[in-house]
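*Asks:* Following is a predicted model, sequence given first.
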Amino acid sequence: MNPRQALTQRDGVARTETLRRLGVSRHVLRSSVQRGDVIAVRRGWVALPDADPMLLAAARRGVFLTCVTLASRKGVWVLGDSQPHVAAPARSGHVKVSRGTVHWNEPVFPRDPDSREDSLENALILIAGCQPYESALATWESAMRQNLIAPGILERAPLPPTARRLLADARQFADSGTESIFQVRL
């Protein structure tokens, strides 16, 4: 398999170790980087030159897209927050972001080390503590309405109190984020 095909399978950004497992040799990868077909993002990470800028930035910084940023990317309703939200492991040195929010945490659900996107379940848990209650509830209900999460999985997870409350209050059949917010205010 050539590096471009392998990277295309991984949304344009991948660990070199992953590409090697997919059959891309070190020599072929090194040659692709020298030709400019593939760019070196950071140690152990490469990308296609036209890769998604958000995934590329996350790979450069060693973080995961999460919280409202991930929810919005997945088509879930969020109350506008233009600043990127990223997650970094609680014990991971330092992360520099020029703007946005870094959530330093240990995820409830394991993160895929080959992806720069967190799971939607982890993102919803972070939203519970990051956003105001009514906004967070609207996002949770949107994810449920679109069947993007399984409430049963969340019910069995060790959720923090804010997330547990949202899980109990969220309705799967809410029609819109504004309806969710209106219901809370009533």
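*Replies:* Received the coordinates, thanks.

*Asks:* rest of the way, CA atoms for contacts and neighbours
*Replies:* OK.

*Asks:* my read: residue 162 touches residue 129, true?
*Replies:* Yes - contact criterion CA atoms under 8 Å: residue 162 and residue 129 qualify, at 6.3 Å.

*Asks:* ok now do the closest residue to residue 111 other than its chain neighbours, which residues does it touch?
*Replies:* Leaving out its chain neighbours, the residue that sits closest to residue 111 by CA to CA, 6 or more residues apart in numbering is residue 118, at 6.0 Å. Contact partners of residue 118, counting by CA atoms under 8 Å, 6 or more residues apart in numbering, are 64, 65, 66, 70, 87, 111, 112.

*Asks:* another structure for you, compare them:
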Amino acid sequence: MDWIDEHDGIRHVDDALGAGYTRYAIRRAVERRTVSRIRRWLVTPTARIEHRRAASISGRVACISAARELGLWTIDDGRFHVAVAHGASRFDAGDAVVHWGAGPVDPHRFELVEPVVNAMVQLADCQPLENALATWESALRTGTTTLSFLERLPLRSAAARRVLAGASQLSASGIETIPVARLRRIGIVVRQQVLIDGHRVDGLIGERLVLQIDGYDFHRTAAQRRADIAHDRRLTLMGYTVLRFDYRQVLFEWDTIEAEVRHAMAVGLHAA
């Protein structure tokens, strides 16, 4: 059925009936193998594997898996996450991470992906605080949700409330959120988007220690790189110390970054 392909390759049987297809037409399509059945879902070959897996256990794509599908910035943990209702039984989720129960937004039976706010709360409970914070700030930055709406939600999760308390819209990307959160955890305050010499810096510790965080290297042009280095030189001539780190260093060499920041502060490079 072309109608199913136009709707991500998977639709609920009752949805098809509501669209005007008869039970006979549905049965004939299944017999001819133009569509297949997964429980109460009609599926074509164009359906995503994540949607198929969720449908097979009457669940919904959840947590990181949902956030990624919804276009938010995430750090992938290499696992598939799915949500099922409280009391669900007799299903085989395989190696998926199962999230039980409902979130703040009630999902409906035609949904195969958790509402974005539910995915954010699940992520707060499931992932390290700084990773969850990066995804929450991505949702705020892209306008997917707003801080005022999140503050009005009855968040039962203590982890979600901690993430909400630390969330802001100051980071330009998730990779900027993580260093700020990690340094804050050990008592180092980083002010974000401080204007110096006509440009905003990613982070400023004290009065003179600047942190600059580069995103994916392959997204940066040579001209952008030269402009960044020129700005670093100007800041140095103005008496600032600039520590610049890239995406890979933040994710995989954090101990080195933390040590360099603490050593810089030990010799007073953050002081006026």
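*Replies:* Sure, I can see it. All figures in this text were calculated on a predicted structure; none of them were measured in a lab.

*Asks:* coming back round to it: tell me which residue of the second structure lines up with the residue nearest to residue 111 of the first structure.
*Replies:* Using TM-score structural alignment, the partner of residue 118 of the first structure in the second structure is residue 114.

*Asks:* same question, residue 97 of the first structure
*Replies:* Taking TM-score structural alignment, residue 97 of the first structure has residue 93 as its aligned residue in the second structure.

*Asks:* just residue 157 of the first structure next, same as before
*Replies:* Per TM-score structural alignment, residue 157 of the first structure is aligned with residue 153.

*Asks:* Report how many residues lie close to residue 95 of the second structure.
*Replies:* Look at residue 95 of the second structure: counted by other CA atoms under 10 Å, it has 9 neighbours.

*Asks:* OK, contacts around it?
*Replies:* For residue 95 of the second structure, the contact set (CA under 8 Å, 6+ apart) comprises 79, 80.

*Asks:* What span of the second structure is the lengthiest helix in the first structure aligned with?
*Replies:* As assigned by DSSP state H, the longest helix anywhere in the first structure is helix 133-145. Under TM-score structural alignment, the match for helix 133-145 of the first structure in the second structure covers residues 129-141.

*Asks:* Off-centre distance for that stretch?
*Replies:* 6 Å (CA atoms, centre = their mean, to the nearest Å).

*Asks:* Next, the mean deviation of that stretch compared to the first structure.
*Replies:* Compared with the first structure after the fit, stretch 129-141 of the second structure shows a mean deviation of 0.9 Å (mean CA distance after the TM-score superposition for the first structure).

*Asks:* contacts for that stretch?
*Replies:* Under the criterion CA under 8 Å, 6+ apart, residues 67, 72-75, 120, 123-124, 145-147, 159, 163-164, 166-169, 171-175, 177-178, 181-182 lie in contact with stretch 129-141 of the second structure.

*Asks:* Stretch 68-81 of the first structure now?
*Replies:* Stretch 68-81 of the first structure is contacted from outside by 83-86, 117-118, 120, 123-124, 127, 135-136, 138-139, 142-143, 146, 176-177, using CA under 8 Å, 6+ apart.

*Asks:* Just the buried ones from those residues?
*Replies:* The neighbour-count criterion (16 or more other CA atoms under 10 Å) marks 84-86, 117-118, 120, 123-124, 127, 135-136, 138-139, 142-143, 177 among the contacts of stretch 68-81 of the first structure as buried.

*Asks:* Spell out, range by range, the helices that occur in the second structure.
*Replies:* Using DSSP H, helices in the second structure cover 2-5, 13-18, 23-31, 49-56, 63-69, 116-126, 129-141, 147-152, 158-166, 174-185, 222-237, 247-252, 254-266.

*Asks:* can you put these in TSV and add distance to residue 204 of the second structure?
*Replies:* Output for the helices of the second structure, formatted as TSV (distance: least, CA to CA, whole Å):
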stretch	distance to residue 204 of the second structure
helix 2-5	50
helix 13-18	53
helix 23-31	61
helix 49-56	41
helix 63-69	30
helix 116-126	27
helix 129-141	19
helix 147-152	24
helix 158-166	17
helix 174-185	10
helix 222-237	12
helix 247-252	17
helix 254-266	11
